[in-house]
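In: fold the following, please.
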Amino acid sequence: MRQLNVLIHQARPYHQMLLHQAFNAQGVYSVRVTDDVPTATARQRPVDVLVLDQRMPRGYARRLFKYLVQASCAGGLLFVGCAGAGEMDLALEARQYGLNVLAELPWPMSMVGLEQVLERL
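Out: Down below sits the predicted model:
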């Protein structure tokens, strides 16, 4: 498998650490963590997998989706977590923007689920 370039954008540092370790355990070592996706994607080669929190604020998510469409800098999105009661499923909304959603994995994330996503890539 070619080396994937992964960018993790999560609000919780504990989740950032667990996700980073999960990718490393799957043999993916080109993993970065950011709190600013536009800055992180402008500096380096395009991202193969952008990991996003399903519970990020909707307004922020919409601005991020618009940026991702305009910049064409993310190969695929991986959403982790579940939408709260009465909240819009951000993965569905990302698809409506025309973004490539690779998968939605519940939290805590399954290593088997992550492995299956990576195998499809």
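
In: CA atoms for contacts and neighbours, from now on please.
Out: Noted.

In: can you give me every residue that contacts the residue nearest the centre of the chain?
Out: For the chain, the residue nearest the mean C-alpha position is residue 51 (1.5 Å; Cα atoms, centre = their mean). Neighbour list for residue 51: 6-10, 77-80 [criterion: Cα atoms under 8 Å, 6 or more residues apart in numbering].

In: how about these in a markdown table, adding neighbour count, secondary structure and distance to residue 45?
Out: What follows is the contacts of residue 51, written out as a markdown table (neighbours: other Cα atoms under 10 Å; DSSP: H, G, I helix; E, B strand; the rest coil; distance: Cα to Cα, whole Å):
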| residue | neighbour count | secondary structure | distance to residue 45 |
| --- | --- | --- | --- |
| 6 | 24 | strand | 11 |
| 7 | 24 | strand | 11 |
| 8 | 22 | strand | 15 |
| 9 | 20 | strand | 16 |
| 10 | 21 | coil | 20 |
| 77 | 23 | strand | 16 |
| 78 | 21 | strand | 18 |
| 79 | 22 | strand | 21 |
| 80 | 22 | strand | 23 |
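
In: compare with the first, here's sequence two:
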Amino acid sequence: MRQLYVLIHQARPYHQMLLHQAFNAQGVYNVRVTDDVPTATARQRPVDVLVLDQRMSRGYARRLFKYLMQASCAGGLLFVGCAGAGEMDLALEARQYGLNVLAELPWPMSMVGLEQVLERL
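Out: Next comes the predicted model:
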């Protein structure tokens, strides 16, 4: 099995750390954290899994989705967390942009759920 490249784009440092550890626990060690997806993806090979926060702002998410479509730099998106009351489900919106959404996992994230996502890759 090839080694996956995972990029975590998460606003909360505590969540960044937990996500990083969760991937490591699943045997995925090529995991990076970034504040700036375009810069991170321009420097590296294409990302196999881009982990995104379901609660990021809709305006920012739309700009990011447009970038991801144009750059073709992410194999699949993994959304973590749940949309707030009255907020748009960003995973649904990403699908409408034509992006490959691997899964949506609630927070706190299930290790079994993450394992199932990784098995499908």
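
In: can you give me the strands in structure 1?
Out: In structure 1, the segments counted as strands under DSSP state E are 5-9, 30-33, 47-53, 74-80, 101-105.

In: hang on, isn't residue 35 of structure 1 packed against residue 11?
Out: Yes - applying Cα atoms under 8 Å, one finds residue 35 of structure 1 in contact with residue 11, separated by 7.3 Å.

In: those two - which one has more neighbours?
Out: More crowded of residue 35 of structure 1 and residue 11, by other Cα atoms under 10 Å: residue 11, with 14 against 11.

In: now for the more buried one: which residues touch it?
Out: 35, 53, 56.

In: about what we covered before: need the strands of structure 1 in JSON lines with distance to residue 88 of structure 1, can you?
Out: Shown next, in JSON lines, are the strands of structure 1 (distance: least, Cα to Cα, whole Å):
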{"stretch": "strand 5-9", "distance to residue 88 of structure 1": "19"}
{"stretch": "strand 30-33", "distance to residue 88 of structure 1": "25"}
{"stretch": "strand 47-53", "distance to residue 88 of structure 1": "13"}
{"stretch": "strand 74-80", "distance to residue 88 of structure 1": "13"}
{"stretch": "strand 101-105", "distance to residue 88 of structure 1": "14"}
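
In: out of those, flag the one nearest residue 86 of structure 1.
Out: Taking Cα to Cα, strand 47-53 is the member of these nearest to residue 86 of structure 1, at 16.4 Å.

In: average offset between that closest one and structure 2?
Out: On superposition with structure 2, the mean distance recorded for strand 47-53 of structure 1 (mean Cα distance after the TM-score superposition for structure 1) is 0.1 Å.
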